[in-house]
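J.: return atomic coordinates for the entry below.
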Amino acid sequence: MVLDHVSVALPVGGSLALLGRNGVGKTTMILTIMGILPLSGGSVRFHGQDVSTLAPHQRARRGIGWVPQERDVFPSLTVEENLTVAGRPGRWDLASIYGLFPRLQERKGNMGNQLSGGEQQMLTIGRTLMTNPDVLLLDEPLEGLAPIIVEELTAAIRRMATDEGMALVLVEQHAEVALDLTEDAVVIERGVIAHRAKSRELLADRETLDRFVGLNLVAD
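T.: I've put the predicted structure just below:
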């Protein structure tokens, strides 16, 4: 999906939900911010500096953390080795990650391929946090997970955003979950921004949600 004149801004400590049906350009936007996909126009600015020409690993070093849809853990490393392999000094260390995800501490000696899908997702988020980013890009972190794991991950994301002040961009098919976890929201439709609102306002606007997101709503 090609994005056309898409412009968003995220303040320090802010949180943004990227909503829309499948294939409208949400993941494309995340991949473009991260530098996985090239720009054909415009720019990506971070802390006021243009990072459009930087490679993904250089953007990561600047403080952009990316949690991809694929649970890209290292299967032959233990949980603890996965967490520390790319760790950098800062607020997020092993103790804080284990505090956020107690399951990972219980399984710290397990290999990456010995974890459930939900535990691998926790590990992927934890490993990204260990790089101590200034902003976290989360691409469908709850996809395909059991309800109990969704609850744990939702609580962790809420804690990151509200208690820890982590800036984050959240792509999530379940609109109500995403809006409950964020301050602001953008709806993408056919590669363009079709709607902007405060998350609480959009959560209360069922007509607009149904028009742009439809079946991705969580039932009452």
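J.: CA atoms for contacts and neighbours, from now on please.
T.: Will do.
J.: can you pull out the helices in the protein?
T.: 26-34, 56-62, 79-84, 94-100, 102-106, 117-129, 147-158, 175-181, 199-204, 206-212 (DSSP state H).
J.: what's the closest of the ones you listed to residue 15?
T.: Counting by C-alpha to C-alpha, residue 15 lies closest to helix 175-181 out of those; the figure is 8.0 Å.
J.: what is the neighbour count of residue 100?
T.: Applying other C-alpha atoms under 10 Å, we find 20 residues neighbouring residue 100.
J.: brain fart, residue 95
T.: Residue 95 has 12 neighbours, counted by other C-alpha under 10 Å.
J.: quick one, what contacts it?
T.: Residue 95 sits next to no residue when contact means C-alpha atoms under 8 Å, 6 or more residues apart in numbering.
J.: hmm, back to that, what's the most buried one of the helices of the chain?
T.: The highest mean neighbour count among these, using mean count of other C-alpha atoms under 10 Å, belongs to helix 117-129: a mean of 24.
J.: could you name the helices and strands sitting against it?
T.: strand 64-67, helix 79-84, helix 102-106 (3 or more C-alpha pairs under 8 Å, 6 or more residues apart in numbering; DSSP states H and E).
J.: for the comparison step, fold the sequence that follows:
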Amino acid sequence: MVNGVLLDEMEKIIEKSTKQTVKQKRIIEAAISAFSEKGYSNTSTSELAKIAEVSEGTIFKHYATKENLLLSLIVPFLKDFFPTIVNDILGEFMNDKCSFEEFLRAFITNRSAFFKENREIFQVVIKEIIYKEELKNELLPYILENGYKCIVEVIEVFKQRGEIKEMPNSFIIKMLGSAIGGFFVSNFVLLNKQSVSNAEIEEMVFFILNGLGQPSQ
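T.: Okay, here's the model as predicted:
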């Protein structure tokens, strides 16, 4: 999951799931296949109905909108696998020789590549979270609860090395989340960019280091 395409991972999970009816499973499998091949925005519900061999009304009956269909894939996936994803991502870049600057650069570069591959899905999820209070209340506390401990462990490592200033961990996480999350949302959602450049990533790293990095003695 560190570098993979999100829909490919979902397909593996859906194959093992027994929670959906036969028709729902066909709709979901059709959605994963079509979204992967043509992209989310280029796939209509009528096309999904044809692939799944159901009526378009059946799709609307179960999911109401194409956005809800996509969310029905993503929300359970995030709830089941978010802790593993966080551990995998952070663990990949942490080692005894890794500096805070190197960690930031590697992490932002990796997630930029991931969001580039999953840009349409990321756009839908962010927009739905912004406009749907119930989805925001369902996902954000869960993400914070399951990611907090792992992120604190990383922060403490760099604090002990003298590479991050002594500030409350909750404040550091809030600032890092705002800065890095804002970087991805502004580029891939608001500006609808296909990718970010290495120069932009370096600017982001520089910005964070000047706020959190311990000045050299």
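J.: just the TM-score for the two chains, thanks.
T.: With the length set by TM-score structural alignment, normalised by the length of the second structure, the two chains reach a TM-score of 0.29; 117 aligned residues with a C-alpha RMSD of 6.1 Å.
J.: hmm, back to that, how about JSON lines for the helices of the first structure, with distance to residue 19 of the first structure added?
T.: Converted to JSON lines, the helices of the first structure look like this (distance: least, C-alpha to C-alpha, whole Å):
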{"stretch": "helix 26-34", "distance to residue 19 of the first structure": "7"}
{"stretch": "helix 56-62", "distance to residue 19 of the first structure": "24"}
{"stretch": "helix 79-84", "distance to residue 19 of the first structure": "30"}
{"stretch": "helix 94-100", "distance to residue 19 of the first structure": "26"}
{"stretch": "helix 102-106", "distance to residue 19 of the first structure": "29"}
{"stretch": "helix 117-129", "distance to residue 19 of the first structure": "20"}
{"stretch": "helix 147-158", "distance to residue 19 of the first structure": "17"}
{"stretch": "helix 175-181", "distance to residue 19 of the first structure": "7"}
{"stretch": "helix 199-204", "distance to residue 19 of the first structure": "11"}
{"stretch": "helix 206-212", "distance to residue 19 of the first structure": "8"}
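J.: out of those, which comes closest to residue 192 of the first structure?
T.: Distance to residue 192 of the first structure, taken as C-alpha to C-alpha, is lowest for helix 26-34 among these, at 9.9 Å.
J.: re the thing from before, residue 139 of the first structure is nearest to which of the helices and strands packed on helix 117-129 of the first structure?
T.: Taking those one by one with C-alpha to C-alpha, strand 64-67 is closest: 6.2 Å.
J.: looking at the helices of the first structure, which is nearest to residue 187 of the first structure?
T.: That would be helix 206-212 among the helices of the first structure, by C-alpha to C-alpha, at 7.2 Å.
J.: so which elements touch the host helix or strand of residue 120 of the second structure?
T.: Here residue 120 of the second structure sits within helix 119-131, counting by DSSP states H and E. Other elements packing on helix 119-131 of the second structure under the criterion 3+ C-alpha pairs under 8 Å, 6+ apart are helix 66-93, helix 133-160.
J.: what comes up buried for the first one?
T.: Within helix 66-93 of the second structure, the residues that count as buried by 16 or more other C-alpha atoms under 10 Å are 66, 68-71, 73-74, 77-78, 82-83, 86, 89-90, 93.
J.: how near is residue 152 of the first structure to residue 121 of the first structure?
T.: 11 Å (C-alpha to C-alpha, to the nearest Å).
J.: scratch that, residue 26 of the first structure is what I was asking about
T.: 19 Å.
J.: kindly report the same for residue 209 of the first structure.
T.: Distance from residue 209 of the first structure to residue 121 of the first structure, by C-alpha to C-alpha: 27 Å.
J.: and the helices of the first structure: which comes nearest residue 139 of the first structure?
T.: Evaluated over those, closeness to residue 139 of the first structure peaks at helix 26-34, with 6.7 Å, by C-alpha to C-alpha.
J.: right, I'll leave it there.
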